[in-house]
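K.L.:
Pasted the sequence and its predicted model underneath.
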Amino acid sequence: MNDKLIHSQKRLHDSLFELYIQGGLELFQAGTRGLKRDLIIRLETSALTPEKGEIIHYYAGNRWDENDEFNEWARPSVDLSAEAERILGVTNAQLDGCRPTDTVSFDFFNFLNAKFIH
C-alpha cells in the first residue's frame, strides 16, 4: 500500500479516536459534524440607524444543525416610526405581544454562548 495512503488512514484513525475521547460514542458516530457550530446571525433594528434604534429581531441559525436556532422578535422601548414599520414589514401592534428587547437579548447571548449543541 502507498505510504501516503497509510499515513492518511492513520491520521483519520487518530482524529476519530480523539473525537471519541473528547465527546463519547455519540459524538464519534456523528463524525466531525457533531463539533461544528457555524452560526449565521441576522439582526433587525427599530430605526434606520443603529444610534437611534434598538434590536427588535434576533436570529441565529447553525448551518450544520437545523434544530440549533434562535429566532425571536422583541418589543422595543420606543414605538417604531411609520417608515420603519413600512421597511420592516412589521407593526407596533404585532410587536406588542413580544418580550422586551433587553429580555430577548439576554436569552440570545446565552444561546450564542452555548457550549453544546442541543
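P.N.:
Arrived safely. Quantities reported herein were computed from a predicted structural model and do not represent experimental measurements.
K.L.:
only C-alpha atoms for contact and neighbour calcs from this point on.
P.N.:
OK.
K.L.:
what's downstream of the helix or strand hosting Ser15, the next helix or strand?
P.N.:
Counting by DSSP states H and E, the element that carries Ser15 is helix 3-30. Remark: after helix 3-30, the chain's next helix or strand is strand 39-45, criterion DSSP H and E.
K.L.:
Check it against this one:
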Amino acid sequence: MIDIETTALTPQRGEIIRLYARDLDEPCSTFNQLVKPKRPLSNLVQQITEITNEMLRDAPSIEAVMPEFLDFLDGSIVVSNNSTFELGFLKIAIEAMDLQCFQKTSRSICLSEV
C-alpha cells in the first residue's frame, strides 16, 4: 500500500514531499521518507499535510529517494486509496528522472491503474 504527500493537487504544479509504502504481507516492512521540495511549503500545505519546512530542511531530494522507493516496491502489487492522484505524481517523477520500472529476476513493478 502506498501513500504520498504533495505540495499541490496536480503533478504539473506540485512536488512529492513524502513517500510511504507498507508491505501488506509483512506489516512491519515499511518505507517512510520525507522529500525536500525545490520550493518552501505554503502555510496551507503545511496545515493539510502536517509536514513543515523545518521537517524537510535536511530531507533528501526526490532524485535520491525515488530509486530506493521503487526498489522497496519491486515485485509488489501496488495499491492505494487514491491511485489516480498518487500514480500521476509517481509517473511524472519517474519520467523526469528517466527511471524505468525496476526488474529483478522474474519480479517487477509497473505503475498502472487497475
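P.N.:
Looks like it arrived, so ask away. Predicted model only: the values in this text are computed from it and were never measured.
K.L.:
picking that back up, report the aligned residue range of the second structure for the helix holding Ser15 of the first structure.
P.N.:
No residues of the second structure are matched to helix 3-30 of the first structure when aligned by TM-score structural alignment.
K.L.:
residues of that helix that come out buried?
P.N.:
Residues of helix 3-30 of the first structure classed as buried under the neighbour-count rule (16 or more other Cα atoms under 10 Å) are 16, 19-20, 27-28.
K.L.:
Enumerate every residue touching the aligned residue in the second structure for Gly61 of the first structure.
P.N.:
Gly61 of the first structure maps onto Arg22 of the second structure when the alignment is built from TM-score structural alignment. In this structure, Arg22 of the second structure makes contact with 1-2, 28-31, judged by Cα atoms under 8 Å, 6 or more residues apart in numbering.
K.L.:
What subset of the residues you listed is buried?
P.N.:
For the contacts of Arg22 of the second structure, a burial check counting by 16+ other Cα under 10 Å picks out Ile2.
K.L.:
among the contacts of Arg22 of the second structure, which recur in the first structure?
P.N.:
For these, the contacts that persist in the first structure are 1-2, 29-31, with contact defined as both residues aligned by TM-score structural alignment, their matches' Cα atoms under 8 Å.
K.L.:
Turn these into a markdown table, including distance to Thr10 of the second structure.
P.N.:
Compiled in a markdown table, those are given as follows (distance: Cα to Cα, whole Å):
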| residue | distance to Thr10 of the second structure |
| --- | --- |
| Met1 | 21 |
| Ile2 | 17 |
| Ser29 | 29 |
| Thr30 | 26 |
| Phe31 | 23 |
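K.L.:
Report the spatially closest residue to the most centrally placed residue in the first structure, excluding sequence-adjacent ones.
P.N.:
Averaging the C-alpha coordinates of the first structure gives a centre point, and the residue nearest to it by Cα atoms, centre = their mean is Ala60 (3.1 Å). With sequence-adjacent residues excluded and distances taken as Cα to Cα, 6 or more residues apart in numbering, Ala60 of the first structure is closest to Ile41, at 4.4 Å.
K.L.:
Looking at the second structure, name the residue matched to the one you found.
P.N.:
In the second structure, the residue matched to Ile41 of the first structure (TM-score structural alignment) is Ile2.
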